[in-house]
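*Asks:* I would like to see how this sequence folds:
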Amino acid sequence: MSAPETIAEARDALRNGDVTSAELTQGYISAISEAGALGAFVHETPDLAMDMARAADKRIAEGGAPDMCGIPLGIKDLFCTQGVASQAASRILDGFTPEYESTVTAKLWRSGAVMLGKLNMDEFAMGSSNETSTYGPAVNPYRRSGDTEALTPGGSSGGSASAVAASLCLAATGTDTGGSIRQPAAFTGITGLKPTYGRVSRWGIVAFASSLDQAGPMTRTVRDSAIMLQAMAGHDASDSTSADIPVPDFEAALSGDIRGKVIGVPREYRMDGIPKEIDALWQDGVRMLREAGAEIREISLPNTKYALPAYYVIAPAEASSNLARYDGVRFGRRAKSEPGDGILEMYEKTRAEGFGAEVQRRVMVGTYVLSAGFYDAYYNRARKVRALIKHDFDTVFDKGVDAILTPTTPSAAFALGSMADADPVQMYLNDVFTVTVNLAGLPAISVPAGQTGDGLPLGLQLIGRPWDEAGLLNTADVLEREAGFVARPERWW
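*Replies:* Coordinates of the predicted model:
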């Protein structure tokens, strides 16, 4: 039998005795050891993985094991993992090994999942190309037809996307603050789900922007995302923003039937200069959902044009507050002091050495917009715009729309280094279709749905009602089936 490619296939193979978790895990450990060129895994844990796999095999043999039992996963370096380096891809956390486990990873380990190691990412999740990482960039396993130029896997969950697309793990955790699960999923031809804000605990995940961050699964298929979200979701008393509401059976919700569902298509997302391939894919998505029995309705989200400016005020403001804890005193890196240096000099030198250029830029922007005299002009105004954006979505959903279809990204994956000298705003524009979802706290999923003429994956985004991940996943499952995306990267690494 060939190795299972999805969580669902592996779950069945493990239960049927066709393969053991130890065999699966060993296969992935070997694949990871040969894939250094991708830069996806940054802290490998092969011994721990094999111990967890053997424990999972024993649990499966006893019967009644959870769905995720024995499934080998990669974990984004933003999740604190007990006894395993957790750096958030930042030099300032060099050497930090937590004495505790994030709630998400603890839930996954309780379900019997296996940790293969930690995955590359943009520093403190600030970036859209995985180029701000202290480890160096992760690389997209896809290349343009007939070209060897290295492409970005997207960011900030670039290592997660690269690892799943290159079959270095069955699935991975990601986090999404402005599109950091969905954009890399689209760039690498995988599925990425950002749940409703509060559906998944943030406890033990290194914070970027606390009112926007949300963890979610990055998988090969929609069904796999449903299975993995089931294990990750649920109320956590340690996280004051975690919602105490029931977690439905997401996989059971995949009926494959969306007849009578109303899909909204926002006119404001038809932006000037949108590439023809992206627009054609969007129209294809509309056609596929209509043919599956859904009603397509044009909708208006009038405050969309203010989303990026509001996001890039709110997110840096929250980041500047969260990153103030990295001072060289309590954990991580401390700069060498000169005779006569006081504590302020130690703080300044530590942060100058420890934070990369993008993190420094966002901390400075955030500190500025929160400072006296500018708080009302920038931060408070951005919060009001955020409320208007949320109201736009509420209005549409109140009028009977079940989900909203948009492109995930304004382009396919671009070359690593191609935006190095560009205005930072050019990089921020990668998030143009995704940030509204975080500002409104909604669930959204990127599904691979097509390819460019030179063979790069393209994704479509579905945005759901608050707490309706079940309905969103069902619509996404239908879109996945209709699109029939089966491309895999040609191995070059």
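*Asks:* Could you use CA atoms for every contact and neighbour count after this?
*Replies:* Noted.
*Asks:* Centroid-nearest residue for this structure?
*Replies:* Ile181 (2.0 Å; CA atoms, centre = their mean).
*Asks:* From Pro195, how far out is that residue?
*Replies:* 10 Å (CA to CA, to the nearest Å).
*Asks:* Pull up the overlap in contacts between the two.
*Replies:* Contact with both Ile181 and Pro195 is made by residues Gly216, according to CA atoms under 8 Å, 6 or more residues apart in numbering.
*Asks:* all strands of this protein, in order?
*Replies:* Listed in chain order, the strands of the chain (DSSP state E) span 41-44, 72-76, 114-119, 171-176, 191-194, 214-219, 262-266, 295-299, 403-407, 444-451, 457-464.
*Asks:* Could you single out the most deeply buried of those strands?
*Replies:* Of all the strands of the chain, strand 191-194 carries the top mean neighbour count, a mean of 34, counting by mean count of other CA atoms under 10 Å.
*Asks:* Pull the distance from stretch 454-470 to the chain's centre.
*Replies:* Distance of stretch 454-470 from the chain centroid (CA atoms, centre = their mean, to the nearest Å) equals 12 Å.
*Asks:* Next, the second sequence, to be compared with the first:
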Amino acid sequence: MDYLGKDIFSIHESLVNGDITAEELTRQTIENAKKNDEDINAFVVFDEENAIKQAQEIDKAGIDPDNVLSGIPVAMKDNMLTKGVLTSAGSKMLSNFKPIIDGTAVAKMKEAGTINIGKTNMDEFAMGGSTETSFHGKTKNPWNLDKVPGGSSGGAAAAVAAGDVLVSLGSDTGGSIRQPASFNGIVGMKPTYGRVSRWGLIAFASSLDQIGPLTRTVKDNAVVLNAIAGKDEHDMTSSNKEVPDFTANIDKGVKGMKIALPKEYLGEGVDKDVQDAILAAADKYRELGATVEEVSLPNSKYGVAAYYIIAPSEASSNLQRFDGIRYGYRAQDAKNLEELYVKSRSQGFGDEVKRRIMVGTYSLSAGFFDAYFKKAAEVRTLIIDDFKKVFQDYDVILTPTAPTPAYSLKDEKDPITMYMNDILTIPVNMAGLPGMSVPAGFSDGLPIGMQLIGKPFDESTLYQAAYAFEQNTDFHKQDPKMGGAQ
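*Replies:* Sure thing, here's the model as predicted:
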């Protein structure tokens, strides 16, 4: 069982008709994912025993014909708490950590009838854009095993692209759902900040983190967001705004819709093939009846600089809890308490995590708080104001997701170059807006993603615009050579 060329609705029909049982589907899914993982390394751990037990219970109760998620195998990013199952956040620090609870998003997926087959690989503590900083080894891109899958949700995206699962949940702090979705030729949604509870998500930067779905199609993505969105009493930053049915108007088209094309997102540093794909997408929207006009988001260019003060500052605070005392990795050769703290953190954290902790601690220090963190927060406000101005006149913003297609695993990469790869996605997190990546083209056989950005809590319009594009193009129908599509 691979899921290339399939969607949730076709699998649901097979389950309802009795063509396959949830147990058979789960066993076949795990078998195929394990086979693919020999090449891709998308998974950190498989939860085979619990998954099959859950599938048997669903079969016993019967597939709910009105619930398309009933009996569907899924995967969870390794920074989401899963009861009794390793949750390491891609790190050595938590390489022995098995939570005693499920996070809210994980619990909601279980309540919806999905079956979690395992945890997907990621950059350590979600700090990276290529899934190369994981303690569990690098994940490879199913389209080309010499290329990165993106990050930090690279394992989650690769698992969907390879046909291992139809759905995985990822997290997005500066583009970590959308950029891997782009690199893997799938659909990735970062909802509005607060739309999905963060309770049970191991924190990187609390004012930026957001959980969202990665899927093969736009409609599948909307179905999953229906399941995980909503207010959570455990998370005071979760919104109490009513959650609409994101599939209700998905097929209404884009006729009369106003789409903004920011000139700053198509400038220097954006690959020519990526530019051409986005301009072609703009023409497709015009053809479908939308108005597409150039706009300016002048402060977006400062997004990366501000982000790499705010995010590390919040990370340095969040990661204080990993001290070798309560849980996680503990150094064995410490002679006193201070040495235990220092050695546990020195040995338990990787280079990228240490780098960001140091930057963040410096930015928050008494002598530099006003010069760095406060200024970055002010820039964040300017970015928010830019988006507000554009959304007074437009429904959706169209941009590339990433400046290039997937790059090589073998390239030597300096941190600054890596950070700049998030230049097109970071402003969305800084402003707390919904953003999604949809397949929009290819460059030398590698997928290109387009990013759609929406007004706060207006994911429905994004799905509507994305679905119209998807139904009038065939980019989403093309599969990598992995996972059975030889």
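*Asks:* rewinding a little: can I get the strands of structure 1 in JSON lines including distance to Ser321 of structure 1?
*Replies:* Shown next, in JSON lines, are the strands of structure 1 (distance: least, CA to CA, whole Å):
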{"stretch": "strand 41-44", "distance to Ser321 of structure 1": "27"}
{"stretch": "strand 72-76", "distance to Ser321 of structure 1": "22"}
{"stretch": "strand 114-119", "distance to Ser321 of structure 1": "25"}
{"stretch": "strand 171-176", "distance to Ser321 of structure 1": "19"}
{"stretch": "strand 191-194", "distance to Ser321 of structure 1": "24"}
{"stretch": "strand 214-219", "distance to Ser321 of structure 1": "18"}
{"stretch": "strand 262-266", "distance to Ser321 of structure 1": "34"}
{"stretch": "strand 295-299", "distance to Ser321 of structure 1": "37"}
{"stretch": "strand 403-407", "distance to Ser321 of structure 1": "32"}
{"stretch": "strand 444-451", "distance to Ser321 of structure 1": "27"}
{"stretch": "strand 457-464", "distance to Ser321 of structure 1": "29"}
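*Asks:* For Val19 of structure 1, find the nearest of the ones you listed.
*Replies:* strand 72-76 (12.9 Å; CA to CA).
*Asks:* and for the closest one, what are the contacting residues?
*Replies:* Strand 72-76 of structure 1 is contacted from outside by 21, 24-25, 28, 41, 49, 53, 113-121, 157, 159-160, 163, 169-175, using CA under 8 Å, 6+ apart.
*Asks:* cool, and stretch 414-429 of structure 1?
*Replies:* Contact partners of stretch 414-429 of structure 1, identified using CA under 8 Å, 6+ apart, comprise 128-129, 131, 139, 149-152, 308.
*Asks:* give me the stretch of structure 1 that stretch 237-249 of structure 2 matches.
*Replies:* Using TM-score structural alignment, stretch 237-249 of structure 2 corresponds to residues 241-253 of structure 1.
*Asks:* For the longest helix that structure 2 contains, name the packing helices and strands.
*Replies:* In structure 2, assigned by DSSP state H, the helix with the most residues is helix 22-40. Counting contacts by 3 or more CA pairs under 8 Å, 6 or more residues apart in numbering; DSSP states H and E, helix 22-40 of structure 2 is packed against helix 48-61, strand 73-77, strand 115-120.
*Asks:* go again using 10 Å as the cut-off
*Replies:* On a contact count with 3 or more CA pairs under 10 Å, 6 or more residues apart in numbering; DSSP states H and E, helix 22-40 of structure 2 meets helix 8-17, strand 43-46, helix 48-61, strand 73-77, strand 115-120, helix 154-161.
*Asks:* Adding distance to Gly90 of structure 2, write these out as a markdown table.
*Replies:* Converted to a markdown table, the helices and strands packed on helix 22-40 of structure 2 look like this (distance: least, CA to CA, whole Å):
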| stretch | distance to Gly90 of structure 2 |
| --- | --- |
| helix 8-17 | 28 |
| strand 43-46 | 8 |
| helix 48-61 | 20 |
| strand 73-77 | 9 |
| strand 115-120 | 9 |
| helix 154-161 | 10 |
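*Asks:* From the centre of structure 2, point out the most distant residue.
*Replies:* Outermost residue of structure 2 (CA atoms, centre = their mean): Lys335, 41.2 Å.
*Asks:* how far away is that residue from Ala126 of structure 2?
*Replies:* 32 Å.
*Asks:* Also Gly170 of structure 2?
*Replies:* Gly170 of structure 2 is 10 Å from Ala126 of structure 2, by CA to CA.
*Asks:* Give me the common contacts of those two.
*Replies:* Listed as contacting both Gly170 of structure 2 and Ala126 by CA atoms under 10 Å, 6 or more residues apart in numbering are 77-79, 151-154, 176.
*Asks:* Could you dump the residues you listed into CSV and include distance to Asp59 of structure 2?
*Replies:* Listed next are those as CSV, based on distance: CA to CA, whole Å:
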residue, distance to Asp59 of structure 2
Lys77, 26
Asp78, 27
Asn79, 29
Gly151, 35
Ser152, 35
Ser153, 31
Gly154, 32
Ser176, 35
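*Asks:* Please list only the buried members of the residues you listed.
*Replies:* 77-79, 151-154, 176 (16 or more other CA atoms under 10 Å).
*Asks:* ok, back up a step: looking at the shared contacts of Gly170 and Ala126 of structure 2, spot the one nearest Pro456 of structure 2.
*Replies:* Nearest to Pro456 of structure 2 out of the shared contacts of Gly170 and Ala126 of structure 2 is Ser176 (CA to CA; 19.0 Å).
*Asks:* For that closest one, which residues are in contact?
*Replies:* 122-123, 126-131, 150-154, 157, 170, 188, 190, 209-212, 422, 425-426.
*Asks:* Just give me the neighbour total for the equivalent of Leu442 of structure 1 over in structure 2.
*Replies:* Under the alignment by TM-score structural alignment, Leu442 of structure 1 pairs with Leu433 in structure 2. Neighbour count for Leu433 of structure 2, taken as other CA atoms under 10 Å: 22.
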